[in-house]
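*Asks:* Next come a sequence and a model predicted from it.
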Amino acid sequence: MSLGVFIFCIVVGVLCGTTGVGGIVLPPAFMYWEGMETHSAMAITLSSFMVPSLFAIATFRKRGWFDWKASLPLAVGGFVGGIPGGSLNAYVPGKWLVCLLACIIIFAGVAAVRPQKEEGGTRYAFWHRRRGLFCIGAFTGFMAGMTGAGGAVLSIPWMVAVGYSPLISMGAAMLMQVGIILTATVGNAMAGHMLWGALFWLTVALVLGFWIGMRIVMYLPVRTLRIIIGVLCVGLGFFLLFRNLLG
């Protein structure tokens, strides 16, 4: 891995540590700058988030930003949804699936930025129950399994849009990702897509970036963090959309 790409990965780690999203730009960076094969680029990107996700969960718990009641149903849903999603991956055209995912991410990002209205706590009541969180996780896991994208880029803006704190949403997404990453890593290793040397240095860069990002997020107001997450998701959604339509 070149020094320039390593620094770029640290910057992406800062974004992920601050907002929980951003890793989706790494596979094309590896393909274009490092000449990496597509499956290997996607495999090491997803696997590289295992250690940063565990690090983030530990940090969030220490600072009181982690809610098990919200995180567990989301994680179970993500695991359940990821199984059929991964099974359908080989049978559905990937290009159009990624375009669909991009449109959903854009919609969720816009919804996250939109100011919340006080409506007696009833408008989004379903999404604050275990069934609602399970549905978010299941749909996210299903889309992640079919497209290879990480779940956080969809679950975080969705949870923020229905009234969860950005920090609680980020912590829940980190736990959900662990299961997705674990199963994907085993599958990719068996298929021979893992580049262990590149994975090591990518993990180092992301952990460093996560550490910086999680220090930054301590000083960001909730409204500012909602806007950053929303704008970043809209940008990433358009990035995915145009990359697939023009690629």
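*Replies:* That came through, no problem. These figures come from a predicted structure and were not determined experimentally.
*Asks:* can we go C-alpha only for contacts and neighbour counts from here?
*Replies:* Noted.
*Asks:* which residue sits closest to the most centrally placed residue in the chain, ignoring its sequence neighbours?
*Replies:* Against the mean C-alpha coordinate of the chain, by CA atoms, centre = their mean, the closest residue is residue 152 at 2.5 Å. In this structure, residue 152 finds its nearest non-sequential neighbour in residue 173, 5.2 Å apart by CA to CA, 6 or more residues apart in numbering.
*Asks:* Quick check: the gap between residue 215 and residue 126.
*Replies:* 33 Å (CA to CA, to the nearest Å).
*Asks:* quick one: furthest residue from the center of this structure?
*Replies:* residue 120 (30.4 Å).
*Asks:* Report the secondary structure state of it.
*Replies:* coil (DSSP: H, G, I helix; E, B strand; the rest coil).
*Asks:* and the comparison structure, right after this:
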Amino acid sequence: MDYLFLGGLLLLGAFTGFAAGLLGIGGGMLLVPFLTMMFTAQKFPIEHVVHMAIATSLTTILFTSVSSVRAHHAHGAVRWDLIKWLGIGGFVGTLLGAQIASLVRTPVLSLIFGVFVSYSAFQMLRAKKKAADGGSGLPGNGGKFGVGTLIGAISSLVGAGGGFITVPYLSKHGVSMHQSVATSAAMGFPIAAGALVGYVVAGQRFADVLPALSLGFIYGPAVLGTAISSVLFAPLGARTAHGMDVSSLKKVFASLLFCLAGYMLWKAASTSGLLS
């Protein structure tokens, strides 16, 4: 592993951490395409670069979610009553979803990610606030478990912590936006934990072709490099957000997401042989 690659990981972590703190978004939608680029440049097995990018992205959430949740909990914003069943479902969903993702070919996985990020960017541009009623419209414990499982399964396919699903879902069902964001951040930990276990197990079948320092599909140096700088820069982004209007920045960020989605769609086409 060269120093340029390590420096790139640290820079990527700093950028995604700052963006997460500034705009309240998860870093997965940034990490996956950039890690895919970097892993491809490092000549990692092309049939597994997207799987490794998704697994690595999700694992970093184990570190970044802790500091975020502590801050939200200090303000009493995390709805732990919702996290209990949503979180268990999220863990199960990513654990099982990782096994499914390992069977999906790189072009299809790239296509899924590209479509999902395009949709997320569109939603960011048209986001509207909902009236809060405390979450009275949410289903019972079994329903919450089912929703959490679905969120976890989708997260395992796109490498994001589920915020772009959890936040709209909770706010749509009457939970205040502040509590929705905080609860979504707390959901990141069980989702990442399920992904860690799931992608380690799923990657064992390919251990002979994956690069050194990999744990299943998870590339250890990338987790360490991005997590360290992300944790350091996320609070800076959060502090910056309080002193400026970020509505215009969200438009710029949505444009970046469209570009990254385009790259992943190109990756899907190129690895499937459509561009050859």
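*Replies:* Thanks, I have it. Computed from a prediction, not measured in an experiment: that's the story for all the values here.
*Asks:* TM-score of the superposed pair?
*Replies:* Laid over one another, the chains give 0.73 as their TM-score (TM-score structural alignment, normalised by the length of structure 1), with 242 aligned residues with a CA RMSD of 3.8 Å.
*Asks:* now the helices for the stretch 101-250 of structure 2?
*Replies:* All helices of the stretch 101-250 of structure 2, identified by DSSP state H, counting those that start in this stretch, fall at 106-125, 141-158, 163-172, 177-203, 220-241, 247-272.
*Asks:* By how much does the fifth one deviate from structure 1 on average?
*Replies:* To tie it back to what came earlier, the one meant is helix 220-241 of structure 2. After superposition onto structure 1, helix 220-241 of structure 2 sits on average 2.2 Å from its aligned residues (mean CA distance after the TM-score superposition for structure 1).
*Asks:* And the counterpart of residue 240 of structure 2 in structure 1, how far from residue 198 of structure 1?
*Replies:* If you follow residue 240 of structure 2 across to structure 1 using TM-score structural alignment, you land on residue 216. Noted for residue 216 of structure 1: a distance of 27 Å to residue 198 of structure 1, by CA to CA.
*Asks:* of these two, who's got more company?
*Replies:* residue 198 (18 against 14; other CA atoms under 10 Å).
*Asks:* Check the gap between the more buried one and residue 230 of structure 1 for me.
*Replies:* 30 Å.
*Asks:* Could you give the number of residues near residue 121 of structure 2?
*Replies:* The burial count for residue 121 of structure 2: 22, using other CA under 10 Å.
*Asks:* try the one 5 residues further on
*Replies:* Neighbours of residue 126 of structure 2 under the rule other CA under 10 Å: 8.
*Asks:* Residue in structure 1 paired with it?
*Replies:* Match for residue 126 of structure 2 (TM-score structural alignment): residue 114.
*Asks:* Please list all residues in contact with its match.
*Replies:* Listed by CA atoms under 8 Å, 6 or more residues apart in numbering, the contact partners of residue 114 of structure 1 are residue 161.
*Asks:* now the angle from whatever helix or strand residue 50 of structure 2 lives in to helix 220-241?
*Replies:* In the assignment (DSSP states H and E), residue 50 of structure 2 maps to helix 49-74. Calculated by axes from the mean of the first three to the mean of the last three CA atoms, to 10 degrees, helix 49-74 of structure 2 forms an angle of 40 degrees with helix 220-241.
*Asks:* which strands and helices sit next to helix 49-74 of structure 2?
*Replies:* Helices and strands touching helix 49-74 of structure 2, as assessed by 3 or more CA pairs under 8 Å, 6 or more residues apart in numbering; DSSP states H and E, comprise helix 28-41, helix 106-125, helix 141-158, helix 177-203, strand 218-219, helix 220-241.
*Asks:* Which residue in structure 2 aligns with residue 144 of structure 1?
*Replies:* Match for residue 144 of structure 1 (TM-score structural alignment): residue 155.
*Asks:* was I right about its match contacting residue 94?
*Replies:* Yes: if you go by CA atoms under 8 Å, residue 155 of structure 2 and residue 94 touch, sitting 6.7 Å apart.
*Asks:* residues near the corresponding residue of structure 2 for residue 204 of structure 1, how many?
*Replies:* Applying TM-score structural alignment, one finds that residue 204 of structure 1 aligns to residue 228 in structure 2. Neighbour count of residue 228 of structure 2, defined by other CA under 10 Å: 18.
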